[in-house]
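K.L.:
Sequence below, structure please.
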Amino acid sequence: MEDPNPCRQSSNCIIHCFSIAGRILLRQLICPIWFDSSFPYLKVCRHGRLTTITLVRFFADFLSKEKAKHESIRGRIVTEALIDLPLGFNVELRRSTLLYAATSIGVRIQEFLDRPILAALCYFPFRPHVRKVLVFEIGNGVLCSSLLKIQRGNLGITVVASEHSYGCPLVKFVGKKIKRSLGIEIQQYGIEFTLLNASCEQAKNVLCSGELCSVVDVYFLPQKRGVQMLPQVVNMAMLKRLNCRWIRKNIKQCLSKAGQVSFDAVDEVVLVGFSVGIPDVINTLVSLFPGKPLRDDLHPGTFVRERANLLARLSHNETMVISADDIDRVWPKF
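P.N.:
Now for the predicted structure:
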């Protein structure tokens, strides 16, 4: 079952800004990676039938389509690739799988670009007093905070900690209520979890149409004797609070991983993603980092990709730029 269409302005809408993230998590839970003899597999729908393929094959099919699109535009054969990776994606399994997949279609991965570092390098060098920079990214299914250490004299950048949050806060909120009332983990029920995501999206759409309140219907939940699970009433203010709290939690967890107990540890914030310009997002960041620069000198939604494209053009061979976010967005769906 497909989710209802999100608001057309979803990248600039605080209510819908985590809708893509919710759909990505839904697809990954319904179609998880599984292992046989240490090889990763997943199921895909081909010609109306479920088929098991290796994760390498899935990535190879994706890269092959991207290669064909690039070649049709440039008119030259692609032989190399730059892979733009958010830190949440930058794990050994994904990197090695992408390497094998690229090799299988005759493409050499020239480099994996760690997106937070690439974003920070675009603002390099920093002012002399800047030691800790938070790269904050939100939009197109991504919510990621990375704390970077700037070496004295701008001699280098290292990632101290990173936190990547998944899913939709409203779905998680209702899911917790379901667990308290019915004692079930809704994420373990494929059809019901799909319907819950759809119901949450419908509630968001109703609010964005101008209604003062809406409901997340839960008619599809299993019945439990003596327990009545009522629809969740939502309004605009509640959803704004949920989403802004989700942002604060993501940043706080990133800093905690780095051993920092105070937001004052951050000297500057580099903004990345199409949703960072949402007023509620900016207000949340200002409240967390009062007086600290929020760097948006470069267009947050495009500057990382533009820098990656520049690196590709400097290559001697025809090089395509691939974002790992695009792989998440084409994950199998049933």
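
K.L.:
use CA for all of it now, contacts and neighbours both
P.N.:
Fine.

K.L.:
I'd like the distance from stretch 36-54 to the chain centre, please.
P.N.:
24 Å (CA atoms, centre = their mean, to the nearest Å).

K.L.:
And it, what's buried?
P.N.:
Neighbour-count burial for stretch 36-54 flags 40-44, 54 (criterion: 16 or more other CA atoms under 10 Å).

K.L.:
Taking those, tell me the two that lie furthest apart.
P.N.:
Put simply, by CA to CA the two of the buried residues of stretch 36-54 set farthest apart are P40 and V44, 13.3 Å from each other.

K.L.:
coming back round to it: tell me which of the buried residues of stretch 36-54 is nearest to S262?
P.N.:
Using CA to CA, the buried residues of stretch 36-54 come closest to S262 at P40, 40.0 Å.

K.L.:
So that closest one versus A265, what's the distance?
P.N.:
40 Å (CA to CA, to the nearest Å).

K.L.:
How about A102?
P.N.:
Distance, A102 to A265, using CA to CA: 40 Å.

K.L.:
and what of V304?
P.N.:
Taking CA to CA as the criterion, V304 is separated from A265 by 25 Å.

K.L.:
would you say H164 is within a helix?
P.N.:
No: with DSSP: H, G, I helix; E, B strand; the rest coil as the criterion, H164 is located in strand rather than a helix.

K.L.:
residues touching it, list them.
P.N.:
87-88, 142-145, 250 (CA atoms under 8 Å, 6 or more residues apart in numbering).

K.L.:
and if you look at L50?
P.N.:
By CA under 8 Å, 6+ apart, L50 lies in contact with 43-44.

K.L.:
Using the three-state scheme, assign it.
P.N.:
Applying three-state DSSP: L50 is strand.

K.L.:
ok so, going back, adding secondary structure and distance to G273 as columns, could you present the buried residues of stretch 36-54 in JSON lines?
P.N.:
Shown next, in JSON lines, are those (DSSP: H, G, I helix; E, B strand; the rest coil; distance: CA to CA, whole Å):
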{"residue": "P40", "secondary structure": "strand", "distance to G273": "30"}
{"residue": "Y41", "secondary structure": "strand", "distance to G273": "31"}
{"residue": "L42", "secondary structure": "strand", "distance to G273": "29"}
{"residue": "K43", "secondary structure": "strand", "distance to G273": "31"}
{"residue": "V44", "secondary structure": "strand", "distance to G273": "30"}
{"residue": "T54", "secondary structure": "strand", "distance to G273": "31"}
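
K.L.:
Would you do the same for the sequence below? I want to compare the two.
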Amino acid sequence: MAGEMSAVGSFILALLLAGYLGQQYLPPPKPKVVGLDLGTTFCSVGVFHAGTGEVEVIGDEEGRKSLPSVVSFTATGIHVGHDVQDLVDSNPQNTIYDAKRFIGKVFEPDVLISESARYPFQVTNNNGSAEFLITTNQTFTVSPEFIGSQLLLKMRKMAEKHLGVPIHKAVISVPAEFDEMQRNYTIRAANMAGLDVLRVINEPTAAAMAYGLHKVDVFNVLVVDLGGGTLDVSLLNKQGGMFLTRAMAGNNKLGGQDFSQRLFQYATERVRQQYGVAPSLKEDIHRLRQAVEEVKLNLTVESKMLLRVPLRVLTQGPRGPVEEPVVFQEPISRELFEELNTDLFQKILTPIKTVLEEGQLSKEDVDEIVLVGGSTRIPRIRQLIAQYFGKEPNTSVDPDLAVVTGVAIQAGIMGGSWPLQVSAMEIPNRHLRKMNFS
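P.N.:
Below you'll find the predicted structure:
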């Protein structure tokens, strides 16, 4: 009997030793479950690497780790992400963005008309569901989940090319306020892209995981998610390894696009003052918008930037309108940018105050303030949040990639990757409602 026990013990020891040596000297297996952040404005794909325990957010051929959530239809095919940027102004009626706002939602006719009024493309009503009307060499409609599927397919192919293995399984994030139908339609979009969704995780929970809050001693976490088009604020309560969303509020008409628009309006007026006419050619408007966006991004690290863009202004000649080439130059300071957006920045505090009130907490009770979304890079926004709470928000993670990082960790958990991670479970809060301000 003792001999048998000794043999079993030796066998187990040999297995453990083989496993250890395998981890040390054999290449780790390639990830086969990806984490997907299908954002309103940008989307990303990430993986958790076994062995190293590191998260990698996968970039495209040029190393860009965020893909614009835009799909354009032309007579030659379907264009996705960065390939669409030059088509936004030249093919606006067939270029679809913000599809996530419509996915899985049932609209009253007047509400859908109101929601779609802000877009250059046509939104139609199919028994309460939104569809987008496309006219190229033929006329047809596409659903929001089809738009989502094209973005997810693009990211799946990026991951497969980078990893060198086929990808069929994924974990995907959704806004905390998404109901069952919106979550199911998001899963449907993934299925259309050839992906089996192993878990759907709330974006605020994913962000908290990216910051490692599922493994440390915190209780109340405030997640401020300010992207290109929307502001979402969530108050999470951690109970053991589980997160409960206590309150949500936001503004679905506030984001980086609005800040850029203020600067674009200012630049347009300065062009008019200098040359007597505002830019009117599509190419000029597109160039000016791109230049304004670049200046806005650079002002997060620089105090002053020069806005410089070649234009062709239409001036009145003796024989009618004449295109005159000019180079418009205008110094833009961070102070000016903040002044142009003062009222918009102040609106960020409204949903923050609301979730604290709804969650019955004082601002002193918040253990961690987590920033998500590229617009939270803006120094004035960080300053406003820090002043309100009397402490600095947590900025240890890239806000653009916080959600996809957390989703990738969850994908590693679902794929059984080593080293094992502590899983962050979510406690469903069926009675939760989101307060929206605009």
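
K.L.:
Can you give the structural similarity as a TM-score?
P.N.:
After superposition, the two chains reach a TM-score (TM-score structural alignment, normalised by the length of the first structure) of 0.58; 264 aligned residues with a CA RMSD of 4.8 Å.

K.L.:
okay, A102 and A265 of the first structure: which has more neighbours?
P.N.:
Neighbour comparison, A102 of the first structure and A265: the larger count goes to A102, with 24 against 15 (by other CA atoms under 10 Å).

K.L.:
which ones are touching the residue mapped onto E80 of the first structure from the second structure?
P.N.:
E80 of the first structure maps onto K169 in the second structure, with residues paired by TM-score structural alignment. Counting by CA under 8 Å, 6+ apart, K169 of the second structure touches 32-34, 195-198.

K.L.:
cool, V200 of the second structure as well?
P.N.:
Contacts of V200 of the second structure by CA under 8 Å, 6+ apart are 171-174, 183.

K.L.:
just how off-centre is the longest helix along the second structure within its chain?
P.N.:
Counting by DSSP state H, the longest helix found in the second structure is helix 2-25. Mean-position distance between helix 2-25 of the second structure and its chain equals 46 Å (CA atoms, centre = their mean).

K.L.:
and the counterpart of E203 of the second structure in the first structure, how many neighbours does it have?
P.N.:
Aligned by TM-score structural alignment, E203 of the second structure pairs with R115 of the first structure. R115 of the first structure has 23 neighbours, counted by other CA under 10 Å.

K.L.:
In this structure R115 of the first structure contacts L82, no?
P.N.:
No: between R115 of the first structure and L82 there is no contact under CA atoms under 8 Å: 11.6 Å.

K.L.:
Which residue is the nearest non-sequential neighbour of the residue nearest the centre of the first structure?
P.N.:
With distances taken as CA atoms, centre = their mean, the first structure has V142 as the residue nearest its mean C-alpha position (2.1 Å). Nearest residue to V142 of the first structure, sequence neighbours excluded (CA to CA, 6 or more residues apart in numbering): A21, at 6.5 Å.

K.L.:
Is that neighbour within a helix or a strand, and which one?
P.N.:
helix 19-30 (DSSP states H and E).

K.L.:
Could you tell me where the next helix or strand after that helix falls in the second structure?
P.N.:
Sequence-wise, the next helix or strand downstream of helix 19-30 of the first structure (DSSP H and E) is strand 34-36. Mapping strand 34-36 of the first structure onto the second structure (TM-score structural alignment) gives residues 124-126.

K.L.:
Measure the mean distance from the matching stretch to the first structure post-superposition.
P.N.:
For stretch 124-126 of the second structure, the mean deviation from the first structure after alignment is 2.1 Å (mean CA distance after the TM-score superposition for the first structure).

K.L.:
that older thread, how far away is the residue nearest to V142 of the first structure from F136 of the first structure?
P.N.:
Counting by CA to CA - A21 of the first structure and F136 of the first structure are separated by 16 Å.

K.L.:
neighbour-wise, which of these two wins?
P.N.:
A direct count of neighbours by other CA under 10 Å for A21 of the first structure and F136 places F136 higher, at 25 against 22.

K.L.:
Residue in the second structure paired with the more buried one?
P.N.:
In the second structure, F136 of the first structure lands on V224 (TM-score structural alignment).

K.L.:
So that match, which state does it fall into?
P.N.:
strand.

K.L.:
Is the closest residue to it other than its chain neighbours in a helix, a strand, or coil?
P.N.:
Nearest residue to V224 of the second structure in three dimensions, chain neighbours excluded: V233, at 4.7 Å (CA to CA, 6+ apart). Assigned state for V233 of the second structure: strand (three-state reduction, three-state DSSP).

K.L.:
Show me what V233 of the second structure aligns to in the first structure.
P.N.:
Under the alignment by TM-score structural alignment, V233 of the second structure pairs with S146 in the first structure.

K.L.:
okay, now A408 of the second structure: neighbour count?
P.N.:
32.

K.L.:
OK, contacts around the nearest residue to it once chain neighbours are set aside?
P.N.:
With sequence-adjacent residues excluded and distances taken as CA to CA, 6+ apart, A408 of the second structure is closest to G35, at 4.1 Å. Shown in contact with G35 of the second structure (CA under 8 Å, 6+ apart): 45-47, 170-172, 404-405, 407-411.
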